[in-house]
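Visitor: Okay, sequence plus prediction incoming.
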Amino acid sequence: MGGIMYIVLLCCLSTMWVVQGEDPYLFFTWDVTYGTLSPLGVPEQVILINGQFPGPNINSTSNNNVVVNVFNNLDEPLLFHWNGIQQRKNSWQDGVPGTTCPILPGTNFTYKFQVKDQIGSYFYYPSIGMQRASGGFGGLRVNSRLLIPVPYPDPEDDYTVLIGDWYTKSHSALSKFLDSGRSLGRPEGVLLNGKSAKGDGKDEPLFTMKPGKTYKYRICNVGLKNSLNFRIQDHPMKLVEMEGSHVVQNTYDSLDLHVGQCFSVLVVADKEPKDYYMVASTRFTKTILTGKGIMRYANGKGPASPEIPEAPVGWAWSLNQFRSFRWNLTASAARPNPQGSYHYGQINITRTIKLINTVSRGSDKLRYAFNGVSHIDTETPLKLAEYFEMADKVFKYNIISDSPSHDVGNTLIIQPNVLNITFRTFVEIIFENPEKSIQSFHLDGYSFFLVAIEPGTWSPEKRKNYNLLDAVSRHTVQVFPKSWAAIMLTFDNAGMWNVRSELAENRYLGQQLYISVQSPERSLRDEYNIPEGDACLLCGAVKGLPKKKLYSGF
C-alpha cells in the first residue's frame, strides 16, 4: 500500500513539475481593418489593428510564448512579420512571403512563436507588398527575466517611439506607382507614433514624465525610405540597448536611426518642468522633412520652445557615430553569462559572400537586385516547396556568385533568388553599395556581428580593420553611399530566412533573397516539423497535400 501511495505521489509531483515548468503564454486577438485618418492633415486610408494606429504593443519577457490570432478584414491577403525576432528553428512563423502563405480576406490565422534570448526592442509590420506604407505596424519588446539583471536601474516607465517617413497616398496607390516603373519619390512628412505635432498649443503629449525620474524610450525607424535623426529638446540620451544587445552606455545629443533599426535610451527628467519636443528629421535628403511630438513633464507649465535643435549634416557624421557603438562585454545576456563570452573574432571563416546592391533602369522599368538577380515571390512559398521536396519545380539554389564582378549590374535577371548555406558554418557577408544613396539591409532569423563599415570597395586586406572584439550583435546594417559593410555570423538556425533591403521600394522591386539553412540530420533538435492542421496554411503547388513529418525526435 505504501509503495502504491509513493508511486501516486511521484506521478502527481511529476505532473505539477510539467505544468509549472512550461513558459508563460501571452494571447492576443487582432482585428485588422481599414480606417480613415489624417496623420498629416490629409484624409487617407490606413491599416488599423483593433482600431489602433499604430497597432498595440506586444510586451513580452524572454522565453514567453506569444500567440496572436489575426482576423483579416482587409480586402486583400495579409501577413505579419516580427522584425528582428529570431524564431529559433521556426521559420514557419516568420511571416514573409517566402516562408508563409498569406491570410486570405475574411479569414483568420494564429501565429505562435517563442521569444528567446534577445532582450530588447523590435517591431512588427504587414509584410506583403507595400502594406506597411498604410500602417499595421507596432512595437514589440522582450524584457529580461527577473533572474537576469540588466546593466542599469529599472526606469520609472518604458515607452515605445515609432518614427518613420510617411506618404499620404495609400499603399495600393504606391504599389501601382512602382509597378509602372517609377520611383516613390519624396514622402510628405515624418510621424512619431502616427502623429506630427502642429505646435499650435493644442497638441496632446505622446509621453509624460515625473520630475527627477529616469525613463526608457525604445525608438524604432518603421518608415519606408529615409534614415532619420532623433533628438529631444535639452535632453541628452544614454544609449543602453540596440536590436537585442546591451551596448556600452555612451550619451548622445541625437541618434541616427536607419530604416528598420531600433535603439533604447535612458532619459532623465531633470530640466524645467514644461513641454519639450521630440524631433525626427530626414537625413541625407535635399529637402529636410521634420516630425515632432510633445514630451510633457507632469504638472509642468509652459509650451515647448519653437527652437528645434538642429540635426547633423552629412553621412560621415553618421559613420563616426556608428563607430562609437560597442557591445557591452560585461553585461549579462538573456542567459546569466556575459554577452562577450562568445568570441566571434576567433572563429575561422568558412565562406565569404559578397552582395552588391545593383539597380536597373532600363526599358523604363526600375528594378533593384543583389548581384544582378532581382527576386520575385512565388505562388508557393519557398520554404513549403523545399519541405515538400518539390523545390526544383519552384526555384533554383545559388544562382548568384559569392564573388561577383563589379559590372554585375549591367545585366539583370528576374527570378527567385535562394542561397544554400551549410548548417552551423561561420560565414562572412559583405554588402557593397556603389550607389549615391544610403542603403539599409536586414537578415531574418539571426543576429550578426557588424564588424566594419567603410568607404570604397571591399577586398580581403580590409579584414585588418575589422572589430573582432566588441562589435554589436544586431540584425540590421546600414551601408553608406559608395561604401561597404561586413558582417559575420554562425548559421545555426535551420530554416528559410529572408535577406532584404529595408527600403520598401527596393525590396518591393526585387532587392531581397532567401537563405536556406538545412539540418543534415533532420532532427527536431535543429528544426521544428511543419505545424499541424490550421497552424500552417498551405497554398500554391502544395495546397491540399498531406503534411509530412520529415524530422525525427531528439
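Guide: That came in fine, so what should we check first?
Visitor: C-alpha from now on. contacts and neighbour counts both.
Guide: Noted.
Visitor: Was I right to think residue 228 contacts residue 285?
Guide: No: Residue 228 lies out of contact with residue 285 (CA atoms under 8 Å); the separation is 10.2 Å.
Visitor: Those two: which is more packed in?
Guide: Neighbours per residue, other CA atoms under 10 Å: of residue 228 and residue 285, the larger number sits with residue 228, 28 against 14.
Visitor: which other residues reach stretch 265-277?
Guide: The contact list for stretch 265-277, computed with CA atoms under 8 Å, 6 or more residues apart in numbering, reads 155, 209-219, 232-241, 292-305, 308.
Visitor: give me that answer again for 7 Å
Guide: Residues from elsewhere that reach stretch 265-277, judged by CA atoms under 7 Å, 6 or more residues apart in numbering: 209-218, 232-233, 235-240, 292-297, 300-305.
Visitor: Helices of the stretch 201-350 of the chain, residue ranges please.
Guide: In the stretch 201-350 of the chain, the helices defined using DSSP state H, counting those that start in this stretch lie at 315-323.
Visitor: Just give the number of residues close to residue 15.
Guide: Neighbour count of residue 15, defined by other CA under 10 Å: 12.
Visitor: before we move on, what about the one 5 residues further on?
Guide: Per other CA under 10 Å, the neighbour tally for residue 20 reads 9.
Visitor: Same question for residue 428.
Guide: 20.
Visitor: What separation do you get for it and residue 358?
Guide: 20 Å (CA to CA, to the nearest Å).
Visitor: repeat for residue 434
Guide: 8 Å.
Visitor: got another, please set it beside the one above:
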Amino acid sequence: MAFKVLWATLLPALFTLASAHEKGSAMYRPMTTVTRGGQALTPTPTALSFLARRADTSSAVAPSASAYALSSSFSINSNAATRTYDWTIASETGAPDGFTRNYITINGQMPGPLIEVNEGDTIVVNVQNNLDDTTSIHWHGINQNGTAYMDGVPGATQCPIPAGGSFTYTFTLSQYGTYWYHSHTAVEYTDGLLGPLIVHSVNDPLVRGTDFDYEQVLIIQDWYHDEARTIATDLLSVDGYDGTAAAPSPQSGLINGKGVFDCSQLTDSTGCSTPSFPEFTVEPNAKTRFRLINGGSHAQFYFSVDSHTLNITEADGTPVSGASSVHRLPFHNGQRYSAIIDTNVGSAGDAYWLRATMNTDCFFSTDSTLNTTAYAILRYGASTSEPTSADWTDVLPDDCVDLDDSQLVPIIAKDAPATSDKVVAFDSSFGTVEIAGIDYNRFLVNSTSYTNYVYKPILEAVAANGSTVVNSTNVANALFEDSVWTGDIIINNLDPNLDHPYHLHGNDFQIIARGTGTLSIANAASLNYNLTNPVRRDTVVIPGGGYAVLRFSNDNPGVWVLHCHIAWHLAEGFLGLIVSNPNGIAALDYPDSIQALCNARPSGVSIDTTEPGRRKRGEIDTLIGGDIVKRGAMGSRWSRKRMINQRR
C-alpha cells in the first residue's frame, strides 16, 4: 500500500556550476572526517561550499545538483587517507519533480552525499537506518578486493541492516573512476537511496587542466509517482502492475535529484506543482567533464547538450578514447560515462538545453503522463533567459543497445588473455514458476528464478562449508575454483524483445565477443574473439536474442552476483552468481560486525525469511496474489513496438 503523502510547497532551486575559484554563501558540510596516519585532517570542502544556490530549500528535501561539482581544491595524491562519513537514512516527503510523495534520503538529501576520494584511500561509512524497513548499501563498480563481505548485498554477502539499526562499511579503494552507491535491498534505490562515488588517482590518464578544466557529476534517474514497493508488490502478483507483468515506464526523469513534471497531465493535480529547471553555469572557452551516472531503475537515457558534441573519455571506470564527436550518448541502468564538452560554441550570456531523453524503445509500454526528457539549463556565465537552442536533428536509433564497443578503446591498453581456464554460461529468459500450484511470471537464469534468503548469506556459508552449499534450486550459480586464473562468462539473452543491462559485482570484464542467437559453451571455442585491448567495464547491455562473452581475471575471492540492473526485473528473480576462489573466501578476515548483523535479526522473524519480492519454495509470498498471465500469452504482447497507455 502506498503511503499517504501530504502536500508541501516545493521551493524552486536553481544551481550553478561555477569555476573552482568562486565562493558562495550557501554552505553544505556533510559529516565527514579525513585522517592520515591517525591524524585528523581538514576535510576538503564539498562543492556546495563554493557554489551558491538560487533559492532557499530548507523547508523541503533539498536536491543536491550543485553538491556534485568537483572542486579543484581536492588534492589528488597517493598518500592514503581514511575518510569517514556519518549517514542517516530516513524517509522524507518532498516533490523532486513537482509531484509530492515519500522517498528515501541520506542526511536529508536525495540523491545522497558525494563521496570523493583517492585511489588507496580507506572509506568508513557509518550507516544509521531510520527507515521502517531493512536496508543495505552496495558500492556499484567497486571490486571489494579482499573485502567481499562489504559488497552490500543481503542474502549474498551480508544480512540486512535492521530498521533502527546501524552498520559500518569499511573498505580500501584499489581502482579509480566514476562509481556510485545504492541500496541493494528490495527496490529501495528506486525511491532515492543512491549517490555518487568518485575515485581520483595520480595514475588517471585524464588530467584536470590538460584534458578538461571543470568537473560536474550528473546522476540521471527515472522517477515514479508510485512508491517502488507498491510497484514491485503488484508486479509479483498474478494480476501484475496495472494489469501486466511487464515493468512499467516512469513518469519523469531527474537530474541530480530534480526534474520537471507537467502537472497539467494529471486529472487531479492536487499536490503537484511544476518547478523550475535545474541550472549549471560554465565558463566560455573551457572544457567541462560531465561524470554521468545512470541511477535509474528502468530507462536507458540519451544524454546530450544542444550544439555541443561529446567527447567520451570514460566507460564504467575505464579511461577510453575513440568517440569524440557524439551527439547523443546512450547509457543504461548502472552504467557510467565521462563526456567532455568544449564551451566554445557560444558567448557569455548564451544558454543551451542539457537533455536526458528516455529511450522508449526499451519499454514494453509507456505511461500516458510520461515526460520522456529531463532538462537542465547550461549557461555561459550569468544570464536568466530560457534557452532557445534546438535538439540534434538526427533521429534516435530504434533499438536499445550500448555505444559500439569499437568506439570505446581503453587508453591504458590491456590485451585479453589468449585463453581461459573455464567457461560458464548464464541463459536469461522470461517465464513462469509454479508456487503452491499457481504459475507466476518471473525472470529466470538457467531456468531458476532467484530466491533470496536474506538471513542466510551465501558468502558466509561458503566460507564455513565450501562451495557445495550453494543451492542451485534457489539461485543459478557457477564455480570458479582457486586453480582458475581466467574465466569466461557467456550470457545468452533468450528473450527476443527484451534488452537487459547486466551488471557483475566484484570484477570488471573484457567484452571479447558479441553476437545474435544462442552461444553454447561448445561453440564458444570456435569463435574469433577480440583479444586486442577490448573495452573493460562492469555493466553491459545485451539486446534481445543476443549474447556476449565476458573474460575476467579470477583473482578476487567472493560470492559475486550477476543480475539485470532493471530494478523490476531483479525483483522478479533476474539474478545469478559466481563463486570465486572458495579457499580464498574461507581465508578472508571477516569482521565481527558482519555476524552481528545476522544476530540482529528481529525476534519472530524466521531465518528462512525471503526478501519481499522473492518467494520461499512451496509457499506464496505475502506479496503475491491474484490471477496469472502465461508466457505463451505474453509472446505476442511483449513487443517494445506496441506502446500502451496503461495508466488509470
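Guide: Yes, it's here. Because the structure is a prediction, the values reported are computed rather than measured.
Visitor: picking up where we left off before, out of residue 434 and residue 358 of structure 1, which sits in the busier spot?
Guide: Legend: neighbour count by other CA under 10 Å for residue 434 of structure 1 and residue 358, higher for residue 358 (25 against 21).
Visitor: and the counterpart of that one in structure 2, what element?
Guide: Superposed on structure 2 with TM-score structural alignment, residue 358 of structure 1 falls opposite residue 429. Using DSSP states H and E, residue 429 of structure 2 maps to strand 422-435.
Visitor: Residues in contact with that strand: which ones?
Guide: 439-446, 478, 484, 487-495, 521, 617-620, 631.
Visitor: Following that strand in sequence, what is the next regular element?
Guide: By DSSP H and E, the next helix or strand past strand 422-435 of structure 2 is strand 438-445.
Visitor: Quick check: buried residues in that following strand?
Guide: Residues of strand 438-445 of structure 2 classed as buried: 439, 440, 441, 442, 443, 444, 445 (neighbour count, 16 or more other CA atoms under 10 Å).
Visitor: Which parts of the stretch 1-150 of structure 2 are strands?
Guide: 32-36, 39-41, 69-70, 82-94, 101-106, 115-118, 122-129, 138-140 (DSSP state E, counting those that start in this stretch).
Visitor: which residues in structure 1 does the shortest one align to?
Guide: Aligned using TM-score structural alignment, strand 69-70 of structure 2 spans no residues in structure 1.
Visitor: Residue 442 of structure 1 matches what in structure 2?
Guide: Aligning on TM-score structural alignment places residue 442 of structure 1 opposite residue 503 in structure 2.
Visitor: which stretch of helix or strand covers that match?
Guide: strand 500-504.
Visitor: mean per-residue distance, that strand to structure 1?
Guide: Strand 500-504 of structure 2 differs from its equivalent in structure 1 by a mean of 0.7 Å after superposition (mean CA distance after the TM-score superposition for structure 1).
Visitor: so what does that strand touch, helix or strand wise?
Guide: In terms of contacts (3 or more CA pairs under 7 Å, 6 or more residues apart in numbering; DSSP states H and E), strand 500-504 of structure 2 is packed against strand 539-542, strand 558-564.
Visitor: now the shortest one, how far from the chain's geometric center?
Guide: Relative to the mean C-alpha coordinate of its chain, strand 539-542 of structure 2 is positioned 13 Å out (CA atoms, centre = their mean, to the nearest Å).
Visitor: What span of structure 1 is the helix or strand following that strand aligned with?
Guide: Proceeding N to C from strand 539-542 of structure 2, the next assigned helix or strand is strand 546-553, under DSSP H and E. Strand 546-553 of structure 2 corresponds to residues 483-490 in structure 1, going by TM-score structural alignment.
Visitor: Now distance to residue 80 of structure 2 too, for the buried residues of strand 438-445 of structure 2, in TSV please.
Guide: Below are those laid out as TSV (distance: CA to CA, whole Å):
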residue	distance to residue 80 of structure 2
439	54
440	51
441	49
442	45
443	43
444	43
445	41
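Visitor: out of those residues, which one sits closest to residue 120 of structure 2?
Guide: Taking CA to CA as the measure, residue 120 of structure 2 lies nearest residue 445 of the buried residues of strand 438-445 of structure 2, at 36.0 Å.
Visitor: Residue in structure 1 paired with that closest one?
Guide: Aligned by TM-score structural alignment, residue 445 of structure 2 pairs with residue 370 of structure 1.
Visitor: That match and residue 486 of structure 1: what is the separation?
Guide: Separation of residue 370 of structure 1 from residue 486 of structure 1 (CA to CA) stands at 15 Å.
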